[in-house]
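1. Build me a model:
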Amino acid sequence: MTTEVDRKNSSADPLTPDFEADAAAEKHQTLNITTIPGSNDEEFTANSQYGVLAAEAMTTVWSKRDLIIAFVLLWLIQAVNYMQSTATAAFTPFVTSAFAAHSLTATTSVVSSVIAGVTSLGVAKVMDIWGRPQAFTVMLVLMEIGLIMMAKCENVQTYAAAQVFYTVGYNGLSFTSTVFIADMSQLKNRAFAIAYLSSPSVITPWIGGYLSQSMLDHVGFRWGYGIWAFVSLVPTIPLLFIYTYNYRKAKSSGVAPRRESGPATFQSLYYYAVEFDLIGIILFAGGVALFLLPFNLYSFQTLGWRSPMIICMLVFGLVTLVVFAIWERWFAPKQYMPFSTLTDRTVLGACCLSGILFVAFYIWYSFFYSFLLVVDNLDVTKATYVVNVNSCLGSFAALLVGAYVRWNGRFKKSVLFVGVPGLVLSIALMIAFRNPGHVGLIIMCIVFYALASSIVTIGDEMAVLAACTHAHIATVIAMLSVFASIGGAIGSSIATAIWTGVFPVRLAMYLPAENQADVLTIYADISTQLSFPVGSAAREAINHAYADSQRYMLIAGACIQALGIVAVFFWRDLNVKDFKQVKGTVF
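-> I've put the predicted structure just below:
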């Protein structure tokens, strides 16, 4: 017997994927798991892998109290992680003070970010094959190792390794938490649940900075890292206990999925290599990493983009991604996800929108903080407040968007006609307010941007989640994350290219004769820029150069953001009220 995603209006769109056919196509590839009826006379998602069925078994037997406690703990985990991230950023200058000039420091930061960006692909398969709590535990251990190593590091090599462990673990925890939320919520409520998970960012930016400064003033960064390593365990251990307890409860009651004991060692390794689609993951993760690294490392090369190493990495990255597509389509014994899902127009459109969103954002945002400090003459605290308006208001507005999706059931039109145009408008308006004296109007634009981005980000996640079965939730979220990483890298690179190509040229054009000898120093050092009195000829020239650079960044960001309309246009107009993906006691 099978249970497919119910869709009342599937006949209205000939391009709607046949989930039952996908499940049937995978039947010979899945674990030998006993399918047992669950609550409400339903069955577990047909032909799913062990981790998916274990999650469904857990929600079948746990109580409403356990569900509420799990939601509270996930909120606390996100709150702790957000504050911890703020602290890590604040501690970094103190950790690296002894070896700040060492080139490995910056390079490792780039490499760790790229590794974290593609790790979600593997984590998703771990969650599907071995189980949700198992993947969560691995990510928690990696993050704890990173925090402890950063607390004890005495040289750049230790700090470099710590960055990799911490970044992978931190991003992995965030990713697994999102999958937990998807497992615990009906599709019609999932937009609100996802917004709920990100809601700690309404308050954590204000608390995190204060706590970080207090730790630096009283105990130092080493004890600071140690404190966060301990605090991170406070909400995570109880959550793991709830998952473990309820899985054992499901197992003892005969509801939990069972699989036969593994065969011989070589056969077992081959079996899991096929289940993980190991070759596919290596090809895709390797291709993405090779494609992303040049956008971050080209500035360290003497020849820049003309460097043979940079060119080779780009070419081999693109070729590897093409090989991945060929492998998945014709040769993979078990695809990373059904090829029909991978090429579904809603999934592809949502992934493209995610990439476009991050490209546009990082183009105009990369130098925005410096712009506020120099052009608008804000101090660090006030500039931070302006920047935090986006995350705080956006997280709050996302709750309202989630409630709207719960009531209306649809999200495409709001993204297409309100969200994306709102982003384009808010970015374009800042072009007119890039000169000194318009801080209030800039904040107005940030408010518009936050409201529009809440619609777009929630709609984007709902698009991929509504276009697949419960069996592939983790993998489609991972794909969305990878496209966001690619977009962020490209956007940062474009912003840097505009900055290096415009700012020094305009600076030399506008600076008075007596400051011409200091062009390179002023260009390279924001402290030097701020040292000139407000209203002086040199400061006005610096402001003018900033305004010109920001103008090109904003124009580029607005134009690229407009491409999101095309991506959303290809989505199906899905009604989340027509779907049933999860079972048991869920939100």
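
2. use CA for all of it now, contacts and neighbours both
-> Will do.

3. Residues contacting the strand or helix carrying Tyr210, please?
-> Element membership for Tyr210, per DSSP states H and E: helix 204-218. Applying CA atoms under 8 Å, 6 or more residues apart in numbering, the external contacts of helix 204-218 come out as Ala79, Tyr82, Met83, Gln84, Thr86, Ala87, Ala90, Phe91, Phe221, Trp223, Gly224, Asn388.

4. who are the neighbours of the one helix or strand Leu74 maps to, in terms of helices and strands?
-> Take DSSP H and E as the rule and Leu74 turns out to sit in helix 64-95. On a contact count with 3 or more CA pairs under 8 Å, 6 or more residues apart in numbering; DSSP states H and E, helix 64-95 meets helix 156-183, helix 187-198, helix 204-218, helix 220-231, helix 233-252.

5. The same query, at a cut-off of 10 Å, please.
-> Applying 3 or more CA pairs under 10 Å, 6 or more residues apart in numbering; DSSP states H and E, one finds that helix 64-95 makes contact with helix 132-152, helix 156-183, helix 187-198, helix 204-218, helix 220-231, helix 233-252.

6. Buried residues in the next helix or strand after it, which are they?
-> Sequence-wise, the next helix or strand downstream of helix 64-95 (DSSP H and E) is helix 103-129. Across helix 103-129, burial judged by 16 or more other CA atoms under 10 Å covers 105, 108-129.

7. ok so, going back, compute the inter-axis angle for the helix holding Tyr210 and helix 64-95.
-> 50 degrees (axes from the mean of the first three to the mean of the last three CA atoms, to 10 degrees).

8. so how far is helix 204-218 from its chain's centroid?
-> How far helix 204-218 lies from its chain's middle: 24 Å, per CA atoms, centre = their mean, to the nearest Å.

9. and the gap between the most centrally placed residue in the chain and Ala193?
-> Nearest to the mean C-alpha position of the chain, by CA atoms, centre = their mean, lies Ser481 at 4.8 Å. Ser481 sits 18 Å away from Ala193, going by CA to CA, to the nearest Å.

10. next structured bit after the top helix by length along the chain?
-> As assigned by DSSP state H, the longest helix anywhere in the chain is helix 473-510. In the C-terminal direction, the helix or strand that comes right after helix 473-510 (DSSP H and E) is helix 519-524.

11. Sequence B follows; please return its structure for comparison with A:
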Amino acid sequence: MSEATLQHAHSKVMVDTDSTSSEPVPTQAGVKNVEAIKTAFGKVDFWVMYIGLLLVAYISSLDGQSFWTLEPFITSSFSAHSMLTVLPIINQIINAVSKFPIVKLADTFGRMEAYIFSLVCYIVGYITMCLVTNYSGFAGASVLYSIGTSGIYMMQQLIIADTTTLANRGFLSSLPDFPFIINAWVGPIYAVAFLPDNWRWTMGIMIILMPVVSIMVIGGLWHAEHKAKKVGKVRPAIRWNKNFLMELVMGMDLVGVLLLAGAWSLILFPLLRATSYDDGWRSGSVIAMIVSGVVLHILLIFWEKYFATYPIVPIRMIQNRTVLGGLLSVFFIFMSWFLYNSYLTSYLYLTRGIDFDKAQWITNGWMFASVGSSILLGLVMKFHKRYLIWAFIGLAINMIGNGLMVNFRGPENAAVEIVFSQILAGLGAGMITCATQVGAQAAVPHQDVGIVTGIYLSIAAIGGAIGSAIAGSMWTNMMPNQLTSHGVPADALSEILGDVTFARESLAEYPGISDAYTYVTKRINIVSLCVLIPIFGCLLAMKNLRLPDDKVAAGAPSTAKDANGEDEIRV
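-> From the prediction side, this is the model:
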């Protein structure tokens, strides 16, 4: 495609995807400015920014690992240990719904502005969490903190997508997850050093460290933008005139953002909390929230199709089979993982006599393997220039690992066999997520890269939430009957169900508890394995796009045929 075509007067692109129609895709000011800024990047700007991104990734990972280690002690310091599950639920919901407004902010105003907004939310949230004197205030402040952490991670992925070729995307987009391999071990040790009374110091340290390492990211973006402004390539994102408010509402698609956030919150909250209601899934509150969430989804589709100028979820994206296949693949992968992982630590603690810290290391095996295989596959895709075959190989490996987990659940199996199956499943999952994220990004124009990345990461969170909900429901419904059938009397049932430590201490008196745990977790594992089957169809729907070395995110990719007659991304 010629240079003149790229300089279309209205900066609109035609995308030849697998959707039902090819329609002009309007490019927002923030995206246009990113394309201009990218041309102004020097080597120094690039390396400064990427070193900053790696440092931010490390600090974010250390913060995350230490925070969730401290969380039980934090709730206890407020005399609110019974509220231990509240913060994880808040985090899951905010993590799923906050990425969309952050993406729209980045597309409307720019990447630097969206990153600064996320950083401010992070800092203000942590400062407030340090100052509050009750748990309700702490939980409220954690909303800002969760928006900040989710936004910072989202912007890392988006900046990488803006500044990398499709061939390099898989490797570089996996790097923000690499520090987990280190901090899964370092984080808890670091956190424990501040216990029991000085946990606020961990937040104070992060309030200082995160802005310091972010200076390199913000500085790299600002310097490149400054150079682009000098040659007139960057224009104001929003015009400050009488139409400012309307431009802001339509550019950010605030109506779509509110509908989407409301719909997902109303569905996620009851999924995560249904078992806490007296009537469980039959509770009127649970049913009302889920129905309301479905109604809001219908309204969202209507708004996005007929009224939104820059839709938060473009209909063309839903019609794109490569994008849809990638989104559904990550949905099922995370649903499967959260299904079997939800009670794995408790299972290891009770049936194998493994202490909680060592059991947590075993459950982390999936993440270690997933991060490692994602990074390695990114390097492989750089040279192979294809993604789809690796997703199929990853799925086969993941299913073998899950199948072995079902077989290795018996008391006669050694713990090392569970570790092996965890690592195998993680290796496959990392390959699938790396390949399908790059594939989904490759199938859309630059205007939609941020949106598709945000949807991809949010869909993963929703899949995990649904997986946790299914596991919780199976556990709640099956475990009482299994304990009773294995000799646990009714008067001891409640305490054994509610306290895994007490259940372990009761093994000498009621050895059947171990058999009950094995039976239920094996059934959860079987469901987890079955959830992987639809991914075959999802991957078959995706086009085997080529990932060139010289094609970057900035620009309008379209599908063409390469020398071998196969689909290739061209600018």
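
12. one step back: what would the contacts of helix 204-218 of the first structure look like in JSON lines with neighbour count and distance to Met430 of the first structure?
-> Output for the contacts of helix 204-218 of the first structure, formatted as JSON lines (neighbours: other CA atoms under 10 Å; distance: CA to CA, whole Å):
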{"residue": "Ala79", "neighbour count": "23", "distance to Met430 of the first structure": "31"}
{"residue": "Tyr82", "neighbour count": "22", "distance to Met430 of the first structure": "28"}
{"residue": "Met83", "neighbour count": "23", "distance to Met430 of the first structure": "30"}
{"residue": "Gln84", "neighbour count": "26", "distance to Met430 of the first structure": "32"}
{"residue": "Thr86", "neighbour count": "20", "distance to Met430 of the first structure": "27"}
{"residue": "Ala87", "neighbour count": "23", "distance to Met430 of the first structure": "30"}
{"residue": "Ala90", "neighbour count": "17", "distance to Met430 of the first structure": "29"}
{"residue": "Phe91", "neighbour count": "21", "distance to Met430 of the first structure": "32"}
{"residue": "Phe221", "neighbour count": "24", "distance to Met430 of the first structure": "38"}
{"residue": "Trp223", "neighbour count": "16", "distance to Met430 of the first structure": "42"}
{"residue": "Gly224", "neighbour count": "23", "distance to Met430 of the first structure": "38"}
{"residue": "Asn388", "neighbour count": "18", "distance to Met430 of the first structure": "17"}
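
13. still on that earlier bit, between the helices and strands packed on helix 64-95 of the first structure, which gets nearest to Val274 of the first structure?
-> Minimum separation from Val274 of the first structure across these (CA to CA) falls at helix 132-152, 18.5 Å.

14. picking up where we left off before, and the contacts of helix 204-218 of the first structure, which two are the farthest apart?
-> Trp223 and Asn388 (26.8 Å).

15. still on that earlier bit, quick one, the helix holding Tyr210 of the first structure and helix 220-231 angle?
-> Going by the same axes, to 10 degrees, helix 204-218 of the first structure makes 130 degrees with helix 220-231.

16. quick one: the alignment partner in the first structure of Val97 of the second structure from Ile498 of the first structure, how far?
-> Alignment note (TM-score structural alignment): Val97 of the second structure maps to Val118 of the first structure. Val118 of the first structure sits 27 Å away from Ile498 of the first structure, going by CA to CA.

17. now Tyr298 of the first structure
-> Distance from Tyr298 of the first structure to Ile498 of the first structure, by CA to CA: 14 Å.

18. Tabulate the helices and strands packed on helix 64-95 of the first structure (TSV), appending distance to Gly491 of the first structure.
-> Formatted as TSV, these follow (distance: least, CA to CA, whole Å):
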stretch	distance to Gly491 of the first structure
helix 132-152	27
helix 156-183	20
helix 187-198	23
helix 204-218	24
helix 220-231	31
helix 233-252	34
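
19. Quick check: which of the ones you listed is buried the most?
-> Ranked by mean neighbour count, those are led by helix 187-198 with a mean of 24 (mean count of other CA atoms under 10 Å).

20. Now for the counterpart of Met381 of the second structure in the first structure, how many residues are close by?
-> Taking TM-score structural alignment, Met381 of the second structure has Val405 as its aligned residue in the first structure. Residues lying near Val405 of the first structure (other CA atoms under 10 Å) number 26.

21. Equivalent analysis for Leu303 of the first structure, please.
-> Other residues within reach of Leu303 of the first structure, judged by other CA under 10 Å, total 12.

22. Can you find the partner of it in the second structure?
-> Aligned partner of Leu303 of the first structure by TM-score structural alignment: Asp279.

23. So the residue in the second structure sticking out farthest from the centre versus Arg352 of the second structure, what's the distance?
-> Most distant residue from the mean C-alpha position of the second structure: Glu509, 43.0 Å away (CA atoms, centre = their mean). Per CA to CA, Glu509 of the second structure is found 17 Å from Arg352 of the second structure.

24. One more: Val406 of the second structure?
-> 16 Å.

25. Looking only at neighbour counts, state which of those two leads.
-> Val406 (21 against 16).

26. tell me which element that one is part of?
-> helix 388-407.

27. That helix: how far from the chain's middle?
-> Centre-to-centre, helix 388-407 of the second structure and its host chain are 21 Å apart (CA atoms, centre = their mean).

28. After that helix, which helix or strand is next? Please name it.
-> Assignment by DSSP H and E places the next element after helix 388-407 of the second structure at helix 415-442.

29. okay, that following helix sits on what stretch of the first structure?
-> Helix 415-442 of the second structure maps onto residues 439-466 of the first structure, going by TM-score structural alignment.

30. Mean distance between the matching stretch and the second structure after superposition?
-> Taken over the aligned residues, the distance from stretch 439-466 of the first structure to the second structure averages 0.9 Å (mean CA distance after the TM-score superposition for the first structure).

31. List the residues that contact the residue nearest to Leu105 of the second structure when sequence neighbours are not counted.
-> Nearest non-adjacent residue to Leu105 of the second structure, counting by CA to CA, 6 or more residues apart in numbering: Ala114, 5.7 Å away. Applying CA atoms under 10 Å, 6 or more residues apart in numbering, we find Ala114 of the second structure in contact with 101-108, 120, 151-152, 154-155.

32. Need the counterpart of Ala114 of the second structure in the first structure.
-> Checking TM-score structural alignment: Ala114 of the second structure goes with Ala135.

33. Tyr153 of the second structure now?
-> Checking TM-score structural alignment: Tyr153 of the second structure goes with Ser174.

34. What are the neighbouring residues in contact with the nearest residue to its match once chain neighbours are set aside?
-> Ranked by CA to CA, 6+ apart and with sequence neighbours excluded, the top spatial neighbour of Ser174 of the first structure is Gln78, at 7.3 Å. For Gln78 of the first structure, the contacting residues are Gln84, Leu173, Ser174, Ser177, Leu197, Ser198, Ser199, Pro200, Ser201, Thr204, Ser232, Pro235, by CA under 10 Å, 6+ apart.
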